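[1] Provided below for reference: sequence and predicted model.
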Amino acid sequence: MGVSGCGKSTVGEELADKLSIPFMEGDKLHPASNVEKMAAGMPLTDDDRWPWLDLVGAQLHKGFEAGGIVISCSALKKSYRERLRDACGGPLAFVYLEGSEALLTERMGARTGHFMPLSLLKTQLATLEVPTSEPSVVTVSIDATPDEITENALKGLSAL
């Protein structure tokens, strides 16, 4: 979990591979209206996010019942994470990918083909409620290679 550009998809895929469980890209669960809104540079509201979070939660529940899943999801607010915890039906851990605004700006500016414009980074950072005091959260700095980030996430998860 984390703001756009932090590496949720890349790290999520690697984590799932190393854990031998499926990976799901949470952005693919957004309704078209959410994607269009973000692509137009408009931030999502809670009302926009609730149906999407419910879809993510349903996939977490299915994944839990099937033996595990990794899903990339911004989960920016504590209330979003609580909704996902309630939907999962079992233990749920979050890997919070933490980075400076400068590093996130650099990464978002360098990527191509993604619907999320750089202009929304500031609104995501303003919305973010840092989860470090919550249970079952592993915080990992993104100021490293994807392999190092994944290894740090795995170490943190194994310590839970």
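    Perfect, thanks for sending it.
[2] can we go C-alpha only for contacts and neighbour counts from here?
    Fine.
[3] Looking at the chain, which helix is longest?
    Selection of the longest helix in the chain by residue count, based on DSSP state H, yields helix 46-66.
[4] Now do that one: everything it contacts.
    The contact list for helix 46-66 (Cα atoms under 8 Å, 6 or more residues apart in numbering) reads 26, 29-31, 34, 69, 71, 73, 80, 83-85, 87-90.
[5] Pretty sure Ser74 sits against Gly7.
    No. Judged on Cα atoms under 8 Å, Ser74 makes no contact with Gly7 at a distance of 10.5 Å.
[6] related to what we said a few turns ago, let's see the ChimeraX selection covering just the buried ones among the contacts of helix 46-66.
    Applying 16 or more other Cα atoms under 10 Å to those leaves a buried subset, and the ChimeraX line that selects it is:
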select :26,29,30,34,69,71,73,80,83,84,85,87,88,89
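[7] where do the helices sit along the chain?
    In the chain, the segments counted as helices under DSSP H are 8-19, 32-39, 46-66, 78-88, 101-110, 121-127, 146-159.
[8] Below is structure B, check it against A:
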Amino acid sequence: MSKKTARYDVSGTQRVLVVMGVAGTGKTTVGRLLADALGLPYVEGDAFHPAANVAKMSAGIPLDDADRWPWLDAIGARLRARPAGQGAVLASSALKRAYRDRLRSAAPDAVFVHLSGDRALIERRMAERTGHFMPAALLDSQFAALEPLQRDEAGVVVDVSGSPEEITERALAALSALPGAGPHTAPSRES
């Protein structure tokens, strides 16, 4: 990471960055790279799923809101347990506005990094990964549930084409340019 982008700071205080998007966009990988670049702790949202959720997804059954509320509340409890003023990078699908609102109730100053990309690319990446409970068969349900960031939500949209390092650099650049609330699209790799 370049020194310029690695100094990204959200208005002088450490905030929670939520790396969001459908399965297969690289939330975990990019989230860890962002956390390393920014010197923030990393929180893996998947680790908070109860066993019943993991079993359901492993069986190819999409989660519904009733499945997600306890999961989001567990993540929220972890975010609330942070020392005052400490930021974090959280990887969580946060597909719907209501889910993001639930996370914001625990971290009101959260900034969302929406990893977005071509369905074929994401499906290919899902097919190549090993050891994850989320099957590629659930990708359609993820896209169907996805609600893009709205103008009043602090965040950026980052294209996921390219290497994890390139995606992370685009995210850092977009975050550095973020003037305030509202999503801003980072330039794609081709720009």
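    Yes, it's here. This is a predicted model, so every value here is computed, not measured.
[9] Trace Glu106 of structure 1 over to structure 2, please.
    Under the alignment defined by TM-score structural alignment, Glu106 of structure 1 corresponds to Arg124 in structure 2.
[10] again, but for Ser4 of structure 1
    Under the alignment (TM-score structural alignment), Ser4 of structure 1 maps onto Ala23 of structure 2.
[11] Please apply the same query to Gln59 of structure 1.
    When the two structures are superposed using TM-score structural alignment, Gln59 of structure 1 falls opposite Arg78 in structure 2.
[12] Equivalent analysis for Leu121 of structure 1, please.
    For Leu121 of structure 1, the aligned position in structure 2 is Leu139, judged by TM-score structural alignment.
[13] returning to that earlier point: show me the two of the contacts of helix 46-66 of structure 1 that sit farthest apart.
    The most widely separated members of these are Asn34 and Gly90, with 28.2 Å between them, by Cα to Cα.
[14] Can you give me the neighbour number for the closest residue to Glu98 of structure 1 other than its chain neighbours?
    Spatially, and ignoring its direct neighbours in sequence, Glu98 of structure 1 is nearest to Ser141 (4.9 Å; Cα to Cα, 6 or more residues apart in numbering). When counting by other Cα atoms under 10 Å, one arrives at 15 neighbours for Ser141 of structure 1.
[15] now swap in the one 4 residues further on and tell me
    The burial metric for Thr145 of structure 1, expressed as a neighbour count using other Cα under 10 Å, is 10.
[16] can you tell me how far whatever residue of structure 2 lines up with it sits from Ser141 of structure 2?
    With the correspondence set by TM-score structural alignment, Thr145 of structure 1 lines up against Ser163 in structure 2. Per Cα to Cα, to the nearest Å, Ser163 of structure 2 is found 25 Å from Ser141 of structure 2.
[17] Same check on Ala74 of structure 2?
    With distances defined as Cα to Cα, the gap from Ala74 of structure 2 to Ser141 of structure 2 amounts to 23 Å.
[18] Tell me which of those two has more neighbours.
    When neighbours are counted by other Cα under 10 Å, Ala74 of structure 2 and Ser141 differ, and Ala74 comes out ahead with 18 against 13.
[19] follow-up on the earlier one: so which of the helices of structure 1 comes closest to Ser133 of structure 1?
    Taking Cα to Cα as the criterion, helix 78-88 is the member of the helices of structure 1 that comes nearest to Ser133 of structure 1, at 10.4 Å.
[20] elements contacting the closest one?
    Applying 3 or more Cα pairs under 8 Å, 6 or more residues apart in numbering; DSSP states H and E, we find helix 78-88 of structure 1 packed against helix 46-66.
[21] for the helix it packs on, which positions count as buried?
    By 16+ other Cα under 10 Å, the buried positions in helix 46-66 of structure 1 come out as 49, 52-64.
[22] Right, I'll leave it there.
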